[in-house]
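A.B. asks: From the sequence below, what's the structure:
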Amino acid sequence: MARSTVTSKGQTTIPAEVRAALHAEPGTCLEWHVTPEGDVIVRAKTLSILHLAGTLKTEKHVDIEDMNPWSS
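C.D. replies: As a prediction, this is how the structure comes out:
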């Protein structure tokens, strides 16, 4: 089990084995969720929406002007 201590400023160091398991590098965003039972779930958000570019194939093309809901 990995362990860390919270400082008076509310900061902590993520143990190396946890960083390795999460593939967390400098700049990685961590999302913290507390369940009703008091368990904590931490997720490393290492991918951006840009990683999804090109994953959907479609023949339909929409012009930028058609995407604007306020255009006439």
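A.B. asks: Every contact and neighbour count from this point should use C-alpha atoms.
C.D. replies: Noted.
A.B. asks: Check the offset of stretch 6-23 from the chain's centre.
C.D. replies: Distance of stretch 6-23 from its chain centroid, counting by C-alpha atoms, centre = their mean, to the nearest Å, is 16 Å.
A.B. asks: Residues in contact with that stretch: which ones?
C.D. replies: Outside stretch 6-23, the residues within contact range by C-alpha atoms under 8 Å, 6 or more residues apart in numbering are Ala2, Arg3, Ser4, Thr5, Glu25, Arg43, Ala44, Thr46.
A.B. asks: list the buried ones in that stretch?
C.D. replies: Buried residues in stretch 6-23, defined by neighbour count with 16 or more other C-alpha atoms under 10 Å: Leu22.
A.B. asks: Alongside the first, I'd like the structure of this one:
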Amino acid sequence: MTTATITSKGQITIPMKVRSDMGLAAGDRVEFVRMQDGHYAVVPASHSIRSLKGIVPRPDKPVSLEDMQDAIAAGANGQ
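C.D. replies: The predicted model follows:
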């Protein structure tokens, strides 16, 4: 188990192993999430926009503006 000490100002230093495991770097933010059992989980609150690269696959062929508009209209109509 990894531990940290709270300073007189209420600050802690997240140990390097934990930062590495969580993918955190200087300037990143974390959130403290209260769990149902009353404990808290510390989770990353922000990621670089670059971390989203590759999530949506490229289409096999270019999509026309008309196709995009049709898809938007279909989504708005709940189809």
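A.B. asks: List the TM-score for the superposed pair.
C.D. replies: Once superposed, chain against chain, the TM-score is 0.62 (TM-score structural alignment, normalised by the length of structure 1); 61 aligned residues with a C-alpha RMSD of 2.9 Å.
A.B. asks: follow-up on the earlier one: can you tell me which two in the contacts of stretch 6-23 of structure 1 are farthest apart?
C.D. replies: Thr5 and Thr46 (24.3 Å; C-alpha to C-alpha).
A.B. asks: More neighbours: which of those two?
C.D. replies: Thr46 (13 against 10; other C-alpha atoms under 10 Å).
A.B. asks: so that one makes contact with Pro26?
C.D. replies: No - proximity of Thr46 of structure 1 to Pro26 does not meet the contact threshold set by C-alpha atoms under 8 Å, at 10.3 Å.
A.B. asks: Please compute how far stretch 37-48 of structure 1 lies from its chain's middle.
C.D. replies: 8 Å.
A.B. asks: gap between Ser8 of structure 1 and Val42 of structure 1?
C.D. replies: In this view, Ser8 of structure 1 and Val42 of structure 1 are 21 Å apart by C-alpha to C-alpha, to the nearest Å.
A.B. asks: can you give me the helices in structure 1?
C.D. replies: All helices of structure 1, identified by DSSP state H, fall at 16-22, 64-67.
A.B. asks: Out of those, the one nearest Leu30 of structure 1 is which?
C.D. replies: Minimum separation from Leu30 of structure 1 across those (C-alpha to C-alpha) falls at helix 16-22, 9.6 Å.
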